[in-house]
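Participant: The sequence isn't on hand, but the structure is:
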């Protein structure tokens, strides 16, 4: 059995200014704070002699690989993303970075913000613009109805409010 994993499909390149700040802070934290600490730990562990049985050395090197991998990803991603900080002229239509309030068939309301794939957090009400629900909302207007196919069947929602 091979270890090959096909590359995951690229997400959209759009991000909010808040999302970009989070990615830049993570990159700075990893590169300026965490990596020097782990490097110092590995250096001290290497002085102790036998590295094959030295837990600090083994796990420190593993953590360095994880940090370097994440730093490479963040650096490349920050180069290719587009920060969307302008609000659209037509505020009655759903675009990227909109807060949308939906009402389902049972009358229950839920509020979501459409964000980029690097910053989505469903528990905080942030949907990736690549998700089926966000795709159904994009381009719709106030009081429009949308349909989303779910594993439990088709769900219908009405757009109750749009905020930017």
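Facilitator: On my side now, so go ahead. Everything quoted here is computed from the prediction, not taken from an experiment. Numbering: from 1, shown residues only.
Participant: going forward, measure contacts and count neighbours with C-alpha atoms only.
Facilitator: Will do.
Participant: for the protein, what's the longest strand?
Facilitator: Scanning the chain for the strand with the most residues, using DSSP state E, yields strand 153-163.
Participant: What about residue 144, how many residues nearby?
Facilitator: Neighbourhood size, residue 144 [other CA atoms under 10 Å]: 12.
Participant: surely it meets residue 158?
Facilitator: Yes - using CA atoms under 8 Å, residue 144 is in contact with residue 158, at 5.8 Å.
Participant: okay, now the one to match up with it:
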């Protein structure tokens, strides 16, 4: 199986979610199932079926997180030598070649991506175009709005 890249923060968030699912959500849904069973006929008991569905979701998410953590490769960019090269986990300041607007993105794992927070997936077109480039390089990215050019203004290892 391929190693899944994770930032230190991303791995911590997954561990926290796993802990919450196991210590809070799983016991709560087990209690809800027991209460629904006490109401009698399970065939027409909507509370029971909803609780069982929720239990399936929780167990599936637990298995997914455990798999990601066991196959994950945590990359701490702070421990990498600052070479100005774009690699997984770095924060990049880009300038749009058309209008000069600057945008800052951190290249993160799939689960951590949140474009509104400036976190882009390593699988995204922008990240794929940036990986391996250096400060001062210009990259062309195919976006839904067409081809865009960005200059890499700064690469931060934070």
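Facilitator: Looks like it came in fine. This is a predicted model, so every value here is computed, not measured.
Participant: Longest helix in structure 1, please.
Facilitator: helix 55-80 (DSSP state H).
Participant: residue range for that helix in structure 2?
Facilitator: Mapped onto structure 2 using TM-score structural alignment, helix 55-80 of structure 1 covers residues 46-71.
Participant: hang on, the earlier thing: can you work out which other helices and strands pack against the longest helix of structure 1?
Facilitator: If contacts are counted by 3 or more CA pairs under 8 Å, 6 or more residues apart in numbering; DSSP states H and E, helix 55-80 of structure 1 sits against helix 17-28, helix 35-47.
Participant: how close does that helix sit to structure 2?
Facilitator: Its matched residues in structure 2 lie on average 0.7 Å from helix 55-80 of structure 1 after superposition (mean CA distance after the TM-score superposition for structure 1).
Participant: Please list the residues outside the very next helix or strand once past that helix that contact it.
Facilitator: Next helix or strand after helix 55-80 of structure 1 toward the C-terminus (DSSP states H and E): strand 82-83. With contacts defined as CA atoms under 8 Å, 6 or more residues apart in numbering, strand 82-83 of structure 1 is touched by 13, 14, 15, 16, 17, 20.
Participant: Could you tell me which of these count as buried?
Facilitator: By neighbour count, with 16 or more other CA atoms under 10 Å, these hold 14, 15, 16, 20 as buried.
Participant: my read: residue 102 of structure 1 touches residue 157, true?
Facilitator: Yes - the pair residue 102 of structure 1 / residue 157 is scored as a contact, 6.0 Å apart, by CA under 8 Å.
Participant: Helix or strand for the most centrally placed residue in structure 1, just tell me which one.
Facilitator: By CA atoms, centre = their mean, structure 1 has its centre lying nearest to residue 118, at 2.4 Å. Using DSSP H and E, no element contains residue 118 of structure 1; it sits outside every helix and strand.
Participant: Using JSON lines, lay out the contacts of strand 82-83 of structure 1 together with distance to residue 42 of structure 1.
Facilitator: Shown next, in JSON lines, are these (distance: CA to CA, whole Å):
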{"residue": "13", "distance to residue 42 of structure 1": "36"}
{"residue": "14", "distance to residue 42 of structure 1": "38"}
{"residue": "15", "distance to residue 42 of structure 1": "36"}
{"residue": "16", "distance to residue 42 of structure 1": "37"}
{"residue": "17", "distance to residue 42 of structure 1": "36"}
{"residue": "20", "distance to residue 42 of structure 1": "31"}
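Participant: rewinding a little: buried residues of the longest helix of structure 1, list them for me.
Facilitator: Buried-residue list, helix 55-80 of structure 1, by 16+ other CA under 10 Å: 56, 57, 60, 61, 63, 64, 67, 70, 71, 74, 78.
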